[in-house]
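*Asks:* Below are the sequence and a predicted model; questions follow.
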Amino acid sequence: MFASTKSRLTRAALIATTLALSAAVAGCGSGQAGTGGEGAGNTEGLPATVNLLSVRDETGVTAYAGLGAVRGSEVAVNEINSSGFLGQVELVMDRRDAAGTAQTAASLASEGIASKKYSAILGPILAVESRAIAPIAEKSQVPVVFTQSNSEGVLIGDFTFRATAPFPKYYDVMGQQLQKKGITSIGVLFDAQTASYVETATKVIPEWEQKYGIRVVASKEVQSNTQDFTASISSLLAEKPSAVAAYLLGAQHGTFLKQLRQAGFTGPVIAANGAGNGNLAGAGADGVGVSWPTAFDPSAPEASTQDFVKSYRQMFPDKAPNIYEAEGYDAVWWIARALKAANSADPVAVQKGLVEVAATGFDGAQGALRFEGNDLRATPKIVQWDGAAEVASP
């Protein structure tokens, strides 16, 4: 079951939420969560309803990723409820829109925690938002499972988890692929407001010269609202790189690639997960062949991956699942397994359940999931855009 503040809360529910929030704020000086309210108040045995709070970008520049995570989570909730995985318990996910701002994300998380309604939070995809929520979750002892948020400062304690394998930790596979193609130099263009892109551009790729003989000959910063890349492209190409790395957001990819090809560059272009979700469609033929590493390939043969793809297609027949959907799905199944292990909806018990599940791992949309502490690790797969879809890179 899903609820959105935009369309699905009744007047009665709004009044009830307001009253619960007021009461909780008045009495939550200890910072403890989960001691009252529907779903999160029982310390032993699961209640009839368990509530999760989704705080993700449903509008704004990164809505493509936030909504993807929401859709994946919805598929998981539907599976869990229809299969009876938690017995007669109904799992409910309430949706809130962080709208791409850290302040909004933190406020929504604080309100949800104060209501003492939620057993866990499904956190946002932007690291800047996740870093704002993380200390709130730790202080209140309510577990939050992030997706994306690929940078340091997100997992800061026992109550912060991540269902994404941070791509800077496996991005070297792109260097290996470029080395096999005989690439010896690269120009890098990156969004300076996205922490994981900054880390990849300034720390990971510069190490490729020593590892793979690929030297960074030019590096340019842009902003998340940049639409004219001609000056940056001119500066990059002046150094004659044999490949280009572009770390951008959403529709920026199409604009950049068109301008890059118009400037005469014909070499390989590598990217990150932001190139997925159909964001290269706007580039037309200029986007064909752009490649990036990911923890999810919908064509992978693993049974758990194909089960997810089938379930996703049943709920969203007009959309193809990608990494954001897969991570949102795995995050909810991680929590569901934690609820079952803990036999409690109390947030502190759920945190212990999350740790227990992570210790053994499980099979999910991204394949066999293994964890390093509270953080997912994955075997990367390289995909590329063929003009219509993401496909395995040869």
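*Replies:* Structure received.
*Asks:* C-alpha only now, for contacts and for neighbours.
*Replies:* OK.
*Asks:* can you give me how far the helix or strand hosting P135 is from the chain middle?
*Replies:* In this assignment (DSSP states H and E), P135 forms part of helix 127-140. Distance of helix 127-140 from the chain centroid (Cα atoms, centre = their mean, to the nearest Å) equals 15 Å.
*Asks:* which residues sit against it?
*Replies:* Residues from elsewhere that reach helix 127-140 (Cα atoms under 8 Å, 6 or more residues apart in numbering): 31-33, 100-103, 105-106, 109-110, 113, 123-124, 143-144, 146, 148-151, 153-160, 194-196.
*Asks:* do the same with stretch 196-203
*Replies:* Applying Cα under 8 Å, 6+ apart, the set of residues contacting stretch 196-203 is 127, 149-151, 167-168, 171, 188-192, 219, 247.
*Asks:* In addition, the following structure is provided for comparison:
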Amino acid sequence: MARRTGVIRSLCVVALAATTVAACGTGGAGSGEGGSPSSGGTVTIGMTVPTSGLYAAEGAEMVRGAQLAATTVNDSGGVLGSKIVLDIQDDQSNPQVGVAAVKKFQANGDNAIAAAYNSTVGLAEIETVKREGTPFVSVIASADGITSPNYPNVVATNSAFTTKEVPLTKYVAGKVRTAAFVLSNDDAGRGLFKVYQDAWSGGKGPQILSEAYYQPTDTDYSAIVTKAIAAKPDGLYVTGSAVTISTIMRELKQLNSSIPFVWVSGEQVTPTAIKLAGGLLDGVTTASVYTTSGGDASTQKFTADYRKAYPDQVPQYFSATSYDAIMVVAQAMKGANSTTDKTKIAAAMRKVDFEGARGRNVFDANGRINLTPYVTRVVNGEIQKVQDQ
């Protein structure tokens, strides 16, 4: 069991394993009447993450990052004197389940919500909080529609599809002449493919020879992998969970693939995926805004704190982003001088400016994080920044 202090109240126990997390929680207000701060209370942040199913490893990372952030804030005095409590629920990567959890958070009076790994889940959840205006941080979900003028209470700590893949569209265009795509049949997969279609249209990039979609619940990808190999592309693009990516890489080897260049959607090549693939991800290209060798002092501190708190785990993008999401809520409440005034906190979220796990956290006018991804490659089991980008 990983060590943590002061993060979750005693009646809410979070059990962490390599690929699964279970959580319970209760809501509660964190300040006195009228939104004025009070000492000794609690600030409850509701979280929906996939703690079961295909994306459980990513969900576990999100929980660990959030726990570390809550511990860090609480150990330094809390938010306006109140301790952060995490109210964590499994969304099962299902929009209906996620919406039900968000409604529970609102009924319990949770002070803010930090939620969503999956874009389909996130898009459903933000509609649920729109009327009440509950401050909502979209943690990982990266669909373009997550943030807009229609959602003044929402910010997103992950870059949008149209931003985070740009370095890869440019880099890969200089490496291959033809490409095949293996994609998840959901908002993420379809959105990512459109980014490449748009970037490479009109002869501005490699010729796309094939695209094939798998269902998020699939466990056997051999048919679509065979289709990709048959197209004889110079490069193959893969997106999905750590389990999906590692399985596809294994199937490529079993089918004697001779595709020379493989790249994966930004942030999906993780230490978990590398471990599961057993060396098959070496040489694979991706993009990121966080690596354990990051040079920023704030990144180095997060990495060191994470390794101290969870000595058996390797920090990943999902834990770093979740850490920053909780910090956004804490910073916004301090800026608003309130833990309960939804309107003030929501407005303050878009004005936060602090150094977090991935560097500087600032948002654009619509509430989208402003981070610049860079191209990375797996070398001897480690994710390293490439030098020829």
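*Replies:* Yes, it's here. Keep in mind the model is a prediction, meaning the values are calculated, not measured.
*Asks:* how many other residues sit next to P301 of structure 1?
*Replies:* Residues lying near P301 of structure 1 (other Cα atoms under 10 Å) number 10.
*Asks:* what's the spacing between it and F167 of structure 1?
*Replies:* From P301 of structure 1 over to F167 of structure 1 the distance is 22 Å, taken as Cα to Cα, to the nearest Å.
*Asks:* average distance between the helix holding P135 of structure 1 and structure 2?
*Replies:* Once fitted to structure 2, helix 127-140 of structure 1 is off its aligned match by 1.2 Å on average (mean Cα distance after the TM-score superposition for structure 1).
*Asks:* Map S319 of structure 2 across to structure 1 for me.
*Replies:* Using TM-score structural alignment, the partner of S319 of structure 2 in structure 1 is E325.
*Asks:* The closest residue to its match other than its chain neighbours: what secondary structure?
*Replies:* Distance criterion Cα to Cα, 6 or more residues apart in numbering; nearest residue to E325 of structure 1, sequence neighbours excluded, is G72 at 4.0 Å. G72 of structure 1 falls in the helix class when you classify it by DSSP: H, G, I helix; E, B strand; the rest coil.
*Asks:* Can you tell me what G72 of structure 1 aligns to in structure 2?
*Replies:* G72 of structure 1 maps onto G65 in structure 2, by TM-score structural alignment.
*Asks:* ok, back up a step: which SSE is the match of S319 of structure 2 in?
*Replies:* Per DSSP H and E: helix 323-342 holds E325 of structure 1.
*Asks:* What is the distance between that helix and the centre of its chain?
*Replies:* Relative to its chain's centre, helix 323-342 of structure 1 lies at 13 Å (Cα atoms, centre = their mean).
*Asks:* Check the mean deviation of it from structure 2.
*Replies:* Overlaying structure 2 shows helix 323-342 of structure 1 at a mean distance of 0.7 Å from the equivalent residues (mean Cα distance after the TM-score superposition for structure 1).
*Asks:* which residue ranges form the strands in the stretch 151-300 of structure 1?
*Replies:* Along the stretch 151-300 of structure 1, counting by DSSP state E, counting those that start in this stretch, strands occupy 160-162, 185-191, 215-222, 243-247, 269-270, 291-294.
*Asks:* for the aligned residue in structure 1 for K351 of structure 2, helix, strand, or coil?
*Replies:* Correspondence of K351 of structure 2 to structure 1, assessed by TM-score structural alignment: E356. Following three-state DSSP, the label given to E356 of structure 1 is helix.
*Asks:* thought E356 of structure 1 was touching A338?
*Replies:* Yes. E356 of structure 1 is within contact range of A338, at 7.3 Å (criterion: Cα atoms under 8 Å).
*Asks:* Pick out whichever of these two has more residues nearby.
*Replies:* In this view E356 of structure 1 and A338 are compared by other Cα under 10 Å, and A338 has more residues nearby, 23 against 15.
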